[in-house]
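Prediction below, plus the sequence it came from.
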Amino acid sequence: MGKWTLSVYYQLRYQEIAGILESSLYLKENVNHSKYMLSVSESLIRCCRLVWNKSLFLPPLLHRFWKLFLQLFSRFDRWLKDLVPDSSQKNLNTILEDKHTMFLLHDLLALSNHLPELHENILNDLHGCLDEKVREKFSCLLSECSPFKMLTSQATFFQSILKNSIMEQCERALNKTYTITSLFRGQAQDMPSSQSYFASDILKPLKEVVDASLLPQGILLNLKTEVLEEITEHYYAVISEILCNVESTEKSLLALRKIRKINHKTGPTDEDRIKKQLCLDVTFHLQQVIFC
């Protein structure tokens, strides 16, 4: 082929391969039951293999096909970043559902693990197409310029997104603990005998992610440990604040009764009911932590 013909040929292959990836850049679940949860991940690997396919690759265009290979990962990386335009990570769960975040994280880890096999397949595809010295240099280049760092960096980023989303949902349920005071203050309620209605919702988002079993055990263990530690610490702070306010209120009411010479009522007080409810909720929470 002449230089002009090679250039035209490459443009055709570029449009074909890049077009496949471009058309798959959206959050669609993979229906092919492969190792990837999203179609875009499978398309990325497919395109990478097409670049070096013996029936498409031409040795004189090695530098251009190498550039295309890197551009595929670069485009995938840019697409991932565009999914979360707010780098401050505020309200991320409104941008990505936890399910899609798990799918992305799963696929990023799977892609990272698949890279050594991909490299080996590429070198096998090029066997006989390049002379031995060029092939050895290309092998070194393939290892040095691996997109592994990009994939692992994105995996870490989406892991933090998932954790922040879980934390936000857990804390939303946890903050309902503040309503316990108003529930029993001056309402003549019976002494509580079970946990609050929202107690089971505090760790529900974490349980749903764990039960989905889409992520490696090591990732899930780290996620559980971090979420449980932070939520329990927050729970302790909330309970301490409520108890401090209850004690302060009771002292004020007691002083007011003395001034007005009002006799102290016998039986459980509002403070007793509030403390009992908090005790029931904390006990239930600790049980949930143990079995999470």
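All right, it came through fine.

CA only for contacts and neighbour counts going forward, please
OK.

Now do the same contact list for Leu72.
Applying CA atoms under 8 Å, 6 or more residues apart in numbering, one finds that Leu72 lies in contact with 18, 21, 44, 47-48.

In the strand or helix carrying it, which residues are buried?
For Leu72, the element it lies in under DSSP states H and E is helix 62-83. For helix 62-83, the buried set under the neighbour-count rule, 16 or more other CA atoms under 10 Å, comprises 64-65, 68-70, 72-73, 75-76, 80.

Against that first model, consider the following:
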Amino acid sequence: FSALQRKTHPDDFDVDQFVAECRKQVQLEEMREDLELYYKLLKTAMVELINKDYADFVNLSTNLVGMDKALNQLSVPLGQLREEVMSLRSYVSEVIQAIDNQLSKQEDLQKKKVCVLRLIQVVRSVEKIEKILHSQNSKESNSLEISSPLLAGQILERIATEFNQLQFHAVQSKGMPLLDKVRPRIAGITSMLQQSLEGLLIEGLQTTNVDMVRHCLRTYATIDKTKDAEALVGQVLVKPYMDQVIVEETVKSSPGGLQLMYSQLLDFVPHHCKLLKDVTGGAISSAKADTVPGYDFLVNSVWPEITKGIEERLAFLFNPGNPDLFYERYSATMDFVRRFERQCSSQASVKRLRLHSSYTSFHNKWNLPVYFQLRYKEIAGHLENALSDGLEAAPAGSVFHLQVSEVLWSCLVKCWSDKVYLSPLAHRFWKLTMQLYSRYATFLEEVLTKTPSTEVTKEPTRPLPSSASSTSSRTSMDEGGSESGSPASLSTKQLVYIAADIQKLQELIPELSTMVQQRLETIGFKNFTVSDALGDSKACLSSSVPTLNNRMTQHLTERCCRFLKSASEVPRLYRRTNKDLPVRASAYMDNALRPLHQLLTDSSGCNFTEFCIFQLVFRYFETISEVLSSVRKMEESLKRLKQARKGASTATASGSNGGPSDDTKIRLQLALDVEYLGEQIQKMGLQPCDITMFSTLMELVREARELAE
């Protein structure tokens, strides 16, 4: 019902829309009942309202009697008042407009007055300057002696002061007809003043007259022509000297010709610019009260002429075709630039020099990227050539074992050496250092993963010689015989050399870090820790160590076990051969252990040796177990055969002389071999008791020996 009241109040009430919306909420019957109730409520409220104000409704017509006459009486005075107000408003507007017109005229007159005063000042300044010049000329014509330079400087300074005011008023009066008439006279004064200043400055510099130069420079500053004075000094004083010193023949005449030329250029400032530095406050001894500020002759006069002369007459200096010669020229030039900067009077002067366009242009002439490309090709090419040669041995006296490691270290040192490194290319040489380490690590990874090992092309297992105790049987194969015949395979010595060189390179990283740190600190990298940055390179080298360890242990194990398999040939040597009892180890033991002894001789390969011995003992245990098992089976078979043939001869079991049986000799020989293995393990610096499988192996042969006895 309350919603019904809210929806029926708007002025734009629509019956159809109202019914459509209400049907969504209530039924039509319920809506009709609500409307009837609402109608009754409105009707009751209307009756109450009429009853409440009934007296006013009844008296409404009575109270309005005579109202039209009263309104007519008021209309006449109100109309008169309106006309008076409109008239007053029009008068005030006219007065305001008249005042605005008068103010505009007054403002125009004021502007014209200012322009006239400026023009008057221009004319007065021109006349005053011309009067001074006329009086000076008349004095010079009447005098028998030439006026003193100091007097001329003071007069020019007065003229410059007046000329400065003339220029100010002339700029403010631009576009005035009278100014166009006076302009030729102003141009004549300007030309005369500049000629006089130039002549006076040149005379002062030639005669080293401090007061004359001071007055002249102060006059230039007064008329805001300091750039003209600096340009004049560059043309008159600096350029002739540079033409004499910057000569191509002088530079090419001797190896130190370039340094000699730079020394002569540096001598120019103290010998020829001392007067200017004293006057402008560039010298320490110059008095502050007598200095003329606003000049920097070293930056704006001397330096542009130096760079211009070098760029025009010595263009061959910038040629990077010969890196060594380019380095010498660039280093000598940058040393000259630093010494020239030290001749500047202040830090502000040095900053102005470095921001000067000729300074930037001169540095851009040196094609440092091309120089680095040549050095990159030289250094990286040297390493690539060494990589293409493979794992060749390093020259005698080297701290490395492989030639490629020696070349890598020499390349790393060369990047930061005095004859190669340039500070603007520090970031490029740092990147090259990282690339050299990465290339070396990639090479090692390729060698260790792609190069076939020696055990891939194994030689067939050699049978034992006819006599196990023969001295000649103990002669081992040489290095080439112990390795594979494949030229692409890796030898034990090469694997050891790789491990030793990796360790040596990691030990030398602090030395390289110190070298790089010193270089970077000179160019402002104080908080940059090189050792931390080289940690990635160290990790890159270490990434090859696990592969190297696996390759080394696998390689040594295969080489050793290749000969240990000869233990399976021991029964063949003693069965039906009527040999004596063995008293020493078999020859194959020396050949099997020789790679480990050689590893210890070549380097400190204790880690490899210990792991290889573990593998060797384990596989040797398997071989011995198989041999003893075979011997036991053969012995049992012979016993059964003997029982089957009671009348047969027993020579096959006891030998022709009735001594120890063949099985006894076999067990004794294997026991001697295992004991010899334990002795050799001790000689290698290890304890057999620390090897678990060796104790099991000893127990196995001990039981076999007891059976033999």
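It's in. Everything numeric here is computed off the predicted structure, so don't read it as measured data.

what's the TM-score here?
Overlay of the two chains. TM-score (TM-score structural alignment, normalised by the length of the first structure): 0.85; 283 aligned residues with a CA RMSD of 2.6 Å.

Drop anything exposed from the contacts of Leu72 of the first structure.
If we count by 16+ other CA under 10 Å, these have these buried: 18, 21, 44, 47-48.

what about the helices in the stretch 101-250 of the first structure?
Using DSSP state H, counting those that start in this stretch, the helices of the stretch 101-250 of the first structure run over 132-144, 148-174, 179-184, 204-212, 217-260.

Which strands or helices does the last one pack on?
Think helix 217-260 of the first structure. Contacts defined by 3 or more CA pairs under 8 Å, 6 or more residues apart in numbering; DSSP states H and E place helix 217-260 of the first structure against helix 148-174, helix 204-212, helix 270-291.

6 Å instead?
Here helix 217-260 of the first structure touches no other helix or strand, going by 3 or more CA pairs under 6 Å, 6 or more residues apart in numbering; DSSP states H and E.

Equivalent analysis for the second one, please.
With contacts defined as 3+ CA pairs under 6 Å, 6+ apart, helix 148-174 of the first structure has these neighbours: helix 98-125.

could you redo the last one with a cut-off of 8 Å?
helix 62-83, helix 98-125, helix 204-212, helix 217-260.

Distance to Ala173 of the first structure added to those, as CSV?
As requested, these are arranged in CSV below (distance: least, CA to CA, whole Å):
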stretch, distance to Ala173 of the first structure
helix 62-83, 27
helix 98-125, 17
helix 204-212, 9
helix 217-260, 11
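
most packed of these?
helix 98-125 (a mean of 18; mean count of other CA atoms under 10 Å).

what stretch of the second structure does that helix fall on?
Using TM-score structural alignment, helix 98-125 of the first structure corresponds to residues 492-519 of the second structure.

check the fit of that stretch onto the first structure and give the mean distance.
Here the mean offset of stretch 492-519 of the second structure against the first structure after fitting is 1.2 Å, by mean CA distance after the TM-score superposition for the first structure.

Determine which of the helices and strands packed on helix 148-174 of the first structure approaches Asn53 of the first structure most closely.
Of all these, helix 98-125 sits nearest to Asn53 of the first structure, with 6.3 Å by CA to CA.

what ranges do the helices span in the stretch 1-150 of the second structure?
Using DSSP H, counting those that start in this stretch, helices in the stretch 1-150 of the second structure cover 2-7, 15-23, 28-52, 54-63, 67-142, 149-172.

Would you tell me which of those gets closest to Gly309 of the second structure?
Here helix 149-172 is closest among these (CA to CA), at 33.3 Å.

Give me the buried stretch members for the closest one, please.
For helix 149-172 of the second structure, by 16+ other CA under 10 Å, it's 149-150, 152-160, 162-167, 169-170.

Which residue range of the first structure does it align onto?
Going by TM-score structural alignment, helix 149-172 of the second structure sits over no part of the first structure.

After that helix, which helix or strand is next?
helix 177-207.

which bit of the first structure covers the helix or strand following that next one?
Next in sequence after helix 177-207 of the second structure, counting helices and strands by DSSP H and E, comes helix 210-222. Alignment note (TM-score structural alignment): helix 210-222 of the second structure is unmatched in the first structure.

So what does Thr442 of the second structure match up with in the first structure?
By TM-score structural alignment, Thr442 of the second structure lines up with Arg78.

ditto for His272 of the second structure
Aligned partner of His272 of the second structure by TM-score structural alignment: none.

Please report how far His272 of the second structure lies from Thr250 of the second structure.
According to CA to CA, to the nearest Å, His272 of the second structure and Thr250 of the second structure sit 21 Å apart.

cool, and Cys612 of the second structure?
Cys612 of the second structure is 71 Å from Thr250 of the second structure, by CA to CA.

Let me see the contact set for Leu232 of the second structure.
Leu232 of the second structure neighbours (CA under 8 Å, 6+ apart): Glu198.

which stretch of helix or strand covers it?
helix 226-233.

Let me know the angle separating that helix from helix 177-207.
Relative orientation of helix 226-233 of the second structure and helix 177-207, computed by axes from the mean of the first three to the mean of the last three CA atoms, to 10 degrees: 40 degrees.

In contact with the residue mapped onto Leu278 of the first structure from the second structure, which residues?
Using TM-score structural alignment as the criterion, Leu278 of the first structure maps onto Leu670 of the second structure. Counting by CA under 8 Å, 6+ apart, Leu670 of the second structure makes contact with 567, 570, 585, 624, 701.

what do you get for Gly186 of the first structure?
Contacts of Gly186 of the first structure by CA under 8 Å, 6+ apart are Asp270.

Aligned to it, what sits in the second structure?
Applying TM-score structural alignment, one finds that Gly186 of the first structure aligns to Arg576 in the second structure.

Distance-wise, check that match relative to Thr161 of the second structure.
Distance from Arg576 of the second structure to Thr161 of the second structure, by CA to CA: 134 Å.
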